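> the following comprises the amino acid sequence and a computationally predicted model.
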Amino acid sequence: MPSAAVRAKRPVIPGFGLTMGFTLLYLTFIFMIPVGGLLLYTSTMSWEDFWSAISHPQVVASYKLSIGASLIGATINLVFGGLVAWVLVRYHFPGRKFIDALVDLPFALPTAVAGIALVTLYASTGWVGQYLEVHGIRIAYTQLGVIVALTYIGLPFVVRTVQPVLEDLDAEREEASASLGASRLTTLRRVVLPALLPALLTGYALAFARALGEYGSVVFISGNLPYRTEIAPLLIVQKTEQYDYQGAAAIGTVLLLAAFLLLLAINGLQWWTSRRSQ
């Protein structure tokens, strides 16, 4: 008869081997094979061809815009997405469930439709853009428009990542901090933010990775001006249409590595913060 300690370690529902096999099979076909195929195809290029494809001035300009706008959009969502999650969890007000449902709209709305809607709003003759144009502020067909589009599609990632953590955060810890004489700012900085930091970083990384590969909602509002508002995913599409598959693969590899390095850095930062909190 197995001991009580051995029985306690056994899972309630058996089948780890079978479920792990399905998991690995699923990840292999959905993720590993496409990514491995991209890297393998890129490796067939000579170094001179690869460098020529990724270092062209037009391609470099698209990298700067895609990566820079994605970082800015993710940073904006880090702040305001956290605030939206805080309001939805900590306060009860009329229409809260409706606003909570609106957060998921970028998930449900086709990106092309979102791009058309953003142009309708922010063009110089749009509902909002016509008033901004009076003050010399242009959004549509500028780099600012790219940032607006990438912020729009990245907001749900931060909100939905932070919300469960806020719901599980015990309010008694904040009350204890206040009873010990800590100010609201000190309670926020020493009690709330350390608990939310891993979730905030995860939402930031997801928003950045999503924005880096965004295409549909950006091409309409950016104007696609070479060297100015042309994003890297658009160049990939253009090169595939021109049958330059190696050039498209090279650009895609650079974007893949950029997203992977940021996710690796974020995971390392999460590990460091969790070690400090122990």
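Yes, it's here.

> can we go C-alpha only for contacts and neighbour counts from here?
Fine.

> tell me, how many residues neighbour the residue nearest to residue 184 when sequence neighbours are not counted?
Leaving aside its chain neighbours, residue 184 sits nearest to residue 178 (7.3 Å; criterion: CA to CA, 6 or more residues apart in numbering). Look at residue 178: counted by other CA atoms under 10 Å, it has 14 neighbours.

> correct me, but residue 178 touches residue 187?
Yes: using CA atoms under 8 Å, residue 178 is in contact with residue 187, at 7.1 Å.

> and the helices in the stretch 1-150 of the chain, which stretches?
Assigned by DSSP state H, counting those that start in this stretch, the stretch 1-150 of the chain shows helices spanning 4-9, 16-27, 33-43, 47-54, 57-90, 96-102, 105-108, 111-122, 129-134, 143-168.

> what's the most buried one of the ones you listed?
Sort those by mean neighbour count, taking mean count of other CA atoms under 10 Å, and helix 143-168 sits at the top with a mean of 23.

> so the residue nearest to residue 184 is in which element?
Taking DSSP states H and E as the definition, one finds residue 178 inside helix 171-179.

> quick check: closest non-adjacent residue to residue 230.
Nearest residue to residue 230, sequence neighbours excluded (CA to CA, 6+ apart): residue 224, at 4.5 Å.

> which of the three states applies to that neighbour?
coil (DSSP: H, G, I helix; E, B strand; the rest coil).

> what sits against the residue nearest to residue 198 when sequence neighbours are not counted?
Nearest residue to residue 198 in three dimensions, chain neighbours excluded: residue 270, at 5.5 Å (CA to CA, 6+ apart). Neighbouring residues of residue 270 by CA atoms under 8 Å, 6 or more residues apart in numbering: 197, 198, 201.

> most neighbours among these, which one?
Among the contacts of residue 270, the one with the most neighbours (other CA under 10 Å) is residue 198, at 22 neighbours.

> quick one: secondary structure of that residue?
Applying three-state DSSP: residue 198 is helix.

> for residue 192, see how far away it is.
Look at residue 198 and residue 192: by CA to CA, to the nearest Å, they are 12 Å apart.

> and residue 148, by the same measure?
As judged by CA to CA, residue 148 and residue 192 stand 29 Å apart.

> next: residue 255.
Per CA to CA, residue 255 is found 34 Å from residue 192.

> next one for the comparison:
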Amino acid sequence: MFICSKKSGSTIPGFGLTLGYTLTFLSVIVLIPLCCLLLYSTKLSLAEWEKLITSRQFLAALSLSLMTALISAILNSFIGLLLAWVLVRYRFPGRKLIDTCIDMPFALPTAVAGIALTAIYAKNGPIGQLFSIKIAYTPIGITLALLFVTLPFVVRTLQPVIKDLPKEVEEAAKILGATPVQTFISVILPAIFPAWITGFTMAFSRAIGEYGSVVFIAGNIPFKTEILPLLIVAKLDQYAYAAAAAIGVCMLLIAFLLLFLMNMIQRWFNRAVVKQVK
């Protein structure tokens, strides 16, 4: 007869040691650089902070960054959902090739992507010349670059959730007389919504700070196509390191508030689902 101890041992031994390594690595890679950024931005006085964040150039870059990032994240949240659904639920020739191409923005250097998009969508490019409107060096071009970069975040976040979604539940809803729209709203959406929000948040956060793929197609025209990362580089070229750090702090606060808001939405949705089940 075996006597089981009340305290079960950890599967991975050395909890204290592994926790120490984890916290040290996290501090060196993430926390310390962010704290240094915050401290460096304090070199600006309150008057200089106010002058910076109320300047016309900063407000124009901020509004353009938020607008293009939001549009690209919203579009990719729907395009990514369709791609993830097709890649998981259907079998067709070339499916694995398409699935591999989804990861190309991860593997391809962002500068290369920016050069390629600029060459294609420029006024004399093979695609740009087909449109009467100008695409490159406009907010439209910036949005296209962000769509290219952020698409994998939504697709790869939704794919595992859709794989775990049993088809029998959808078939049962269909047998009970539910329309495709009712099945999506009542059966599919509650299951994928947390992952969908996560993918949207990751895409939006990445789009705000994207630089490599945008720098060429944007053209860096002040008050027109200058986004926040480009403004930071412009400040660094002017040796205004404290101002560049202050802009970085503003972007950090935006990302933090976005993540906090998305977590609150997920918690509210999970509570609503639990109450509905009860």
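Done, it's in. If you're wondering where the values come from, they're calculated on a predicted model, not measured in any experiment.

> TM-score of the superposed pair?
Comparison of the two superposed chains (TM-score structural alignment, normalised by the length of structure 1) gives a TM-score of 0.95, and 274 aligned residues with a CA RMSD of 1.6 Å.

> returning to that earlier point: what packs against the helix holding residue 178 of structure 1?
helix 184-187 (3 or more CA pairs under 8 Å, 6 or more residues apart in numbering; DSSP states H and E).

> check which residues of the helix it packs on are buried.
If you call a residue buried by 16 or more other CA atoms under 10 Å, then helix 184-187 of structure 1 has these buried ones: residue 187.

> equivalent range in structure 2 for that helix?
Aligned using TM-score structural alignment, helix 184-187 of structure 1 spans residues 180-183 in structure 2.

> how much does that stretch stray from structure 1?
Here stretch 180-183 of structure 2, set against structure 1 after superposition, deviates by a mean of 0.8 Å using mean CA distance after the TM-score superposition for structure 1.

> so how far is residue 167 of structure 2 from the closest residue in space to residue 62 of structure 2 that isn't next to it in sequence?
Closest residue to residue 62 of structure 2 apart from its sequence neighbours, by CA to CA, 6+ apart: residue 228 at 6.0 Å. For residue 228 of structure 2, the distance to residue 167 of structure 2 (CA to CA) stands at 44 Å.

> show me what residue 265 of structure 1 aligns to in structure 2.
By TM-score structural alignment, residue 265 of structure 1 lines up with residue 261.

> count of neighbours near its match?
By other CA under 10 Å, 13 other residues sit near residue 261 of structure 2.

> assign it to helix, strand or coil.
helix.

> likewise the one 10 residues further on?
Assigned by three-state DSSP, the conformation of residue 271 of structure 2 is helix.

> corresponding residue for it in structure 1?
Alignment note (TM-score structural alignment): residue 271 of structure 2 maps to residue 275 of structure 1.

> any idea which residue sits dead centre in structure 2?
residue 203 (1.7 Å; CA atoms, centre = their mean).

> touching, residue 226 of structure 1 and residue 58? I think so.
Yes: using CA under 8 Å, residue 226 of structure 1 is in contact with residue 58, at 6.7 Å.

> before we move on, back to that, how close does the residue nearest to residue 184 of structure 1 sit to residue 87 of structure 1?
Residue 178 of structure 1 is 20 Å from residue 87 of structure 1, by CA to CA.

> again with residue 52 of structure 1
In terms of CA to CA, residue 52 of structure 1 sits 49 Å off from residue 87 of structure 1.

> next one: residue 58 of structure 1
Using CA to CA, residue 58 of structure 1 is found at 43 Å from residue 87 of structure 1.

> try residue 181 of structure 1
For residue 181 of structure 1, the distance to residue 87 of structure 1 - CA to CA - is 24 Å.

> equivalent analysis for residue 154 of structure 1, please.
18 Å.

> returning to what we had before: how big's the offset between the helix holding residue 178 of structure 1 and structure 2?
Mean for helix 171-179 of structure 1 is 1.3 Å (mean CA distance after the TM-score superposition for structure 1).

> repeat for stretch 195-212 of structure 1
Looks like 0.6 Å for stretch 195-212 of structure 1 (mean CA distance after the TM-score superposition for structure 1).

> which residues does that stretch contact?
With CA under 8 Å, 6+ apart as the test, stretch 195-212 of structure 1 has contacts from 66-67, 70-71, 73-75, 77-78, 82, 150-151, 153-155, 157-162, 165-166, 169, 255, 259, 262-263, 266-267, 270, 273-274.

> just how off-centre is that stretch within its chain?
Put simply, stretch 195-212 of structure 1 sits 6 Å off its chain's centre (CA atoms, centre = their mean, to the nearest Å).

> likewise for stretch 124-132 of structure 1?
Mean C-alpha position of stretch 124-132 of structure 1 versus that of the full chain (CA atoms, centre = their mean) differs by 28 Å.

> ok, stretch 247-259 of structure 1 next?
17 Å.

> list the buried ones in it?
Within stretch 247-259 of structure 1, the residues that count as buried by 16+ other CA under 10 Å are 247, 248, 249, 250, 251, 252, 253, 255, 256, 258, 259.

> which one of those residues is nearest residue 140 of structure 1?
Set against residue 140 of structure 1, the nearest of those by CA to CA is residue 255 (24.6 Å).

> mean distance, the host helix or strand of that closest one to its aligned residues in structure 2?
Using DSSP H and E, residue 255 of structure 1 sits in helix 245-277. Superposing on structure 2 and averaging over aligned pairs (mean CA distance after the TM-score superposition for structure 1), helix 245-277 of structure 1 comes out at 0.9 Å.

> and the angle for that helix with helix 33-43?
120 degrees (axes from the mean of the first three to the mean of the last three CA atoms, to 10 degrees).
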